[in-house]
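K.L.:
can't give you the sequence, but here's the structure:
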């Protein structure tokens, strides 16, 4: 401790301001009087004595206390060669001395190639390098921590294991990339931790790990060590079959679920189900109802329940509200084993301003833009990712791959794409910054989405990328190399708005609004669409789907069945938010369960049975989905009978050649001897009738079968004489 340089180093170690503590602490070769000797230094605040031991715990040297704050040093005996060592530390009133590994005895674990890829923005498995990873190095068990914080002067890992003291485990910096790392021996799985960050200006502050795999249950916010290497999957058959087909040519009937409010346990303070309880109840229900996929509102960690998960603070952590990472894997696994796909809502557009999370992570605008005209979302009060920064794009693309890799997700529904594409989204004049050409398009976000979707297509054939995009941006589902954004599917927000607007009209007025039903077919094949009746349509005083329907209770239920039948017949994949399938009367509330008791009412039970039978027919008949995205799969029979508010059309399969005829009556008046042009002559079976008695209907129909007559109508030579049920839809198929 004689040199002035070492004295200065020690002062900086004591105040946790040393730029490179690994240069001082640990085992080093030094020159003493012209002789090379080994020295070991450690900082153990509060310790009364420290010794250096070998791997077996045999004492090698007693360390001298060089500073009363807890700085210890030992010059090892002459001729000693470097060796793996431990520290034997005596704490006041602790009894026997404790053996512990020294974090400063271990070299860097992040390789140069990893660092190069991170800087380039192309590290596709960022979670393998950053975050907290239990591992064994040279026979020593512990946890390796890594974090990107280029604007920090010092970063330390703090946790229960070091009394949350930022002086004890300052990290090693890779200065060119701004990446910090440290391996801490003895840290256990499930240990709580944070990063203590000292910025270049101001005081130190605490942050949760951006790549933490799990966290404390809210409102607590500490990150938690999790080992993701232990779970054994049982869905190999599903994962293999997923890659062999194209979902665009397969049935997709998606059940959208908010996991915290699908079902609760009344006898236990109305708590939500756990992930593993959902793996029984939810999986059985979805399989029974015949949906092909479940889409979860964001399962990523978030602190604020009313955000429904859309304000993410833990992008790599399934929320701990319902269990741990392997519990969520168990749910996905159970769904796959029952032949049900899993889509996750994913939020790369923005993130919340919570102080413990990504906001000004290292004291600078790291993940977000510094300029609030680019970096803040005025409508949502959140921050916008800086898509022009390599490391930020890397964080997000790697995160997307993480859910597909580690949790076997079958697709991601990308939230708020429109807000990403336009620089002036929700902004007035002077509140936004034009792109380099003076336009409103966010060229950096476009490039990010193209890179994202291209990467997913390359790495995970069979996985789906779905855009929630509400504008007329061209080529959302066009391949990126052809100038599109590269998504597989796009939500058809226009169809949703028009369809709900039409159905909310009183039946007597519907004849004036038929364009709302027919307009979607003008653009139905310009993109590959999902037809969504999502959570957004049953919140914020919009009422439930059942509540939107006009008329008395019976008419509301009939209208809902009619709307769902029309939706399933319309070209495009299907998505229905939970509760719609049981005719929920009340608006959705994230703090309470769906109203399952309603199924005691025949009207609600009938809606559910209709949805179950509709899904069964949908999956069985290729005409529904084989040519979803081609005009060859759809043909109007008649859309001109607005006076009687009757609409008819044909869905046609591709290779199968199957045909289905849909006839909709949007009034409560039955139509008798109503002739509809038939695609071909013969006997036509009434496959489904939404007015059938088991669905809560009045049982008006055609006795299960009808036969064409030689009557020219609707441009066809044959016609089907039909009885059209009130507020009902008929689905017919010709008997071979």
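P.N.:
Noted; the coordinates are in hand. The shown structure was predicted, so the numbers you read here are calculated from the model rather than taken from an experiment. Numbers count the residues shown, from 1 in each chain.
K.L.:
drop to CA atoms for contacts and neighbour counts, all remaining ones
P.N.:
OK.
K.L.:
who are the contact partners of residue 639?
P.N.:
518, 646, 647, 648 (C-alpha atoms under 8 Å, 6 or more residues apart in numbering).
K.L.:
keep only those of these that are in helices.
P.N.:
Under the assignment DSSP state H, the contacts of residue 639 contribute residue 518 to helices.
K.L.:
second one coming, line it up with the first:
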């Protein structure tokens, strides 16, 4: 048998995807003594000491570096569970600085950042049914309606502190289940020193932020989600990291985690440092982090943040980077992302990999063998920006910019998309979704309902940021709870009720997700009616009779006797109308059943007439149709 590589050798070669099993601290027995072994990677440090509560933070526990190794190690019996620790690092230039443990699994509460000697007991999971079901289901052909959550500001205690995951288990999960969302996506939960970063400036890549409770509480939360048929996704940031001096930045006094080139290392836009994704040790570190969250917490999917920053050398706002071979591509990032997806899919084929990526130059979703990065989904940021720009516009000018709403139909099958109405669009002066809408308060709610119908019926999976489901007026603030008091207002309550009904409609209608990522899922009826500013299309399921007719009116004029082409003769029934009184509108009765006339409309042989409410949307479903007639006509034409 050939000798297996040591954990250090595999880490050094970029192949140790479970490096957290070796580095950090671990319970150990040495010469009959029970204690802990601590290991840290610091190639150019002159000396490292283990310091903590257990030795009054002094120099009494020097670590040793074995010959031909970049890893420092110590075994000691002094530490006790619950005590704090750090590493005292004498860097290459002789400077001595306290540093966190890069592999720590728990930290003290911010603003402090010492690691805690905390071992997570092995959990007896009860979510086997959920995990078994996901193994045998194809999420591309299933509904995916994501509720995006910032754990620190969904709700708060009376003293202003956020709910822990123990409390979120009792409150957030029933709410998400009642509202009909299929997944919760959390903005980063890993340890970060500044709440205003929303978790995107990380220091602890293996640690749940103690601000939200213990790792065990988060395990219980995920388990409870699965028992209630709710998936859990998390945001993860492998591109850049917090610049704080006591964290990963220039750990041993040299560019260790970051690029050697100071221009490539510095991320001007976010005030952080970029990981050197070409280094095999960094690849081992980051892929280990992803697998840790998947396996320790049974996470269903990972949304990789800021992929464009990893793909392009000129993405940042800083000085121009010298281009490689006349190309702005960062091939280090490109190949790392392919490797990340390959490793995760090999170990966990059913884990959903999502990219937040803003360009169109690189194939993001699809197989690595065909040149893609290997992600399952990509956020459609172009759709989000164009759509919100259109809805913010005065209705009188929308007919001149109708392409903003219809352009996505030209590229909607280029990738497997998630349509995000995310946190980024309701902060920093951008206003809440409800506040973006044109017109008075009544018109704003009418258009918000219209927008959500467009979101739900457009091909692609769905994502909605918390608070948007009832039309919160104020912008999101990361240090304050959502404005739950809004729900005392009848219009906000009706909006929440509408979102709940729409989510249930989406879950129940196969035509909205069964063929989601194939061209057969949609047939455009009329995307050129810019004068009336009305869009109409058909969403289709596998069965011939399984389809929906969607009509969206973006003008404040009710469209009487509105003609719509339909594929089969018969009758069509209205199954959703955004202007019904129960949703906050004025209609008491829905449209009557529409019967076809044999008059051509566009490329259809038949048409119906109906009423489309101002700034509203309606969805029709076949009630009694004859699909054989069309087949006979097609056969005769041949």
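P.N.:
Received it, and whenever you're ready, just let me know what you need. Please read all numbers here as calculations on a predicted model, not as lab measurements.
K.L.:
follow-up on the earlier one: of the contacts of residue 639 of the first structure, just the buried ones, PyMOL syntax please.
P.N.:
In PyMOL syntax, the buried subset of the contacts of residue 639 of the first structure is picked out as below (16 or more other C-alpha atoms under 10 Å):
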select buried, resi 646+647+648
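K.L.:
determine which two of the contacts of residue 639 of the first structure are furthest apart.
P.N.:
Largest separation among the contacts of residue 639 of the first structure by C-alpha to C-alpha: 518 and 646, giving 12.1 Å.
K.L.:
that older thread, I'd like the contacts of residue 639 of the first structure written out as JSON lines, with distance to residue 204 of the first structure added.
P.N.:
Below are the contacts of residue 639 of the first structure laid out as JSON lines (distance: C-alpha to C-alpha, whole Å):
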{"residue": "518", "distance to residue 204 of the first structure": "60"}
{"residue": "646", "distance to residue 204 of the first structure": "69"}
{"residue": "647", "distance to residue 204 of the first structure": "67"}
{"residue": "648", "distance to residue 204 of the first structure": "68"}
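K.L.:
any idea which of the contacts of residue 639 of the first structure is closest to residue 158 of the first structure?
P.N.:
Within the contacts of residue 639 of the first structure, the smallest distance to residue 158 of the first structure is 60.8 Å, found for residue 518 (C-alpha to C-alpha).
K.L.:
alignment lookup: the closest one to the second structure.
P.N.:
Using TM-score structural alignment, the partner of residue 518 of the first structure in the second structure is residue 406.
K.L.:
got the contact list for its match?
P.N.:
Contacts were defined as C-alpha under 8 Å, 6+ apart; by that measure residue 406 of the second structure touches residue 527.
K.L.:
for it, give its distance to residue 534 of the second structure.
P.N.:
Using C-alpha to C-alpha, to the nearest Å, one gets 11 Å for the distance from residue 406 of the second structure to residue 534 of the second structure.
K.L.:
where along the stretch 201-350 of the second structure do the strands fall?
P.N.:
Counting by DSSP state E, counting those that start in this stretch, the stretch 201-350 of the second structure has strands at residues 204-208, 231-236, 240-241, 266-267, 272-274, 301-304.
K.L.:
report the aligned residue range of the first structure for the fourth one.
P.N.:
Mapping strand 266-267 of the second structure onto the first structure (TM-score structural alignment) gives residues 376-377.
K.L.:
now the matching stretch on the second structure. Mean distance?
P.N.:
Compared with the second structure after the fit, stretch 376-377 of the first structure shows a mean deviation of 0.6 Å (mean C-alpha distance after the TM-score superposition for the first structure).
K.L.:
contacts for that stretch, please.
P.N.:
Residues outside stretch 376-377 of the first structure that contact it (C-alpha under 8 Å, 6+ apart) are 350, 369, 382, 383, 384, 426.
K.L.:
ok, for the second one, nearest residue in space, not its chain neighbours?
P.N.:
Which is residue 369 of the first structure. Sequence neighbours aside, residue 375 is the residue nearest to residue 369 of the first structure in space, at 4.2 Å (criterion: C-alpha to C-alpha, 6 or more residues apart in numbering).
K.L.:
and of the strands of the stretch 201-350 of the second structure, who's closest to residue 446 of the second structure?
P.N.:
Closest of the strands of the stretch 201-350 of the second structure to residue 446 of the second structure is strand 231-236, at 30.4 Å (criterion: C-alpha to C-alpha).
K.L.:
which other helices and strands contact that closest one?
P.N.:
strand 183-186, helix 215-227, strand 301-304 (3 or more C-alpha pairs under 8 Å, 6 or more residues apart in numbering; DSSP states H and E).
K.L.:
turn these into a markdown table, columns for distance to residue 128 of the second structure and mean neighbour count.
P.N.:
As requested, these are exported to a markdown table (distance: least, C-alpha to C-alpha, whole Å; neighbours: other C-alpha atoms under 10 Å):
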| stretch | distance to residue 128 of the second structure | mean neighbour count |
| --- | --- | --- |
| strand 183-186 | 18 | 24 |
| helix 215-227 | 9 | 21 |
| strand 301-304 | 17 | 22 |
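K.L.:
right, and these - which one's nearest residue 76 of the second structure?
P.N.:
Ranking these by proximity to residue 76 of the second structure (C-alpha to C-alpha) places helix 215-227 first, at 24.7 Å.
K.L.:
average gap between the closest one and the first structure?
P.N.:
Compared with the first structure after the fit, helix 215-227 of the second structure shows a mean deviation of 1.1 Å (mean C-alpha distance after the TM-score superposition for the first structure).
K.L.:
in the second structure, what range does whichever strand or helix holds residue 5 of the first structure match?
P.N.:
Taking DSSP states H and E as the definition, one finds residue 5 of the first structure inside helix 4-14. Using TM-score structural alignment, helix 4-14 of the first structure lines up with nothing in the second structure.
K.L.:
and the next helix or strand past that helix?
P.N.:
That would be, after helix 4-14 of the first structure and using DSSP H and E, strand 26-32.
K.L.:
elements contacting that next one?
P.N.:
strand 35-43.
K.L.:
matching residues in the second structure for the strand it packs on?
P.N.:
Residue span in the second structure matched to strand 35-43 of the first structure, by TM-score structural alignment: none.
K.L.:
check the offset of that strand from the chain's centre.
P.N.:
50 Å (C-alpha atoms, centre = their mean, to the nearest Å).
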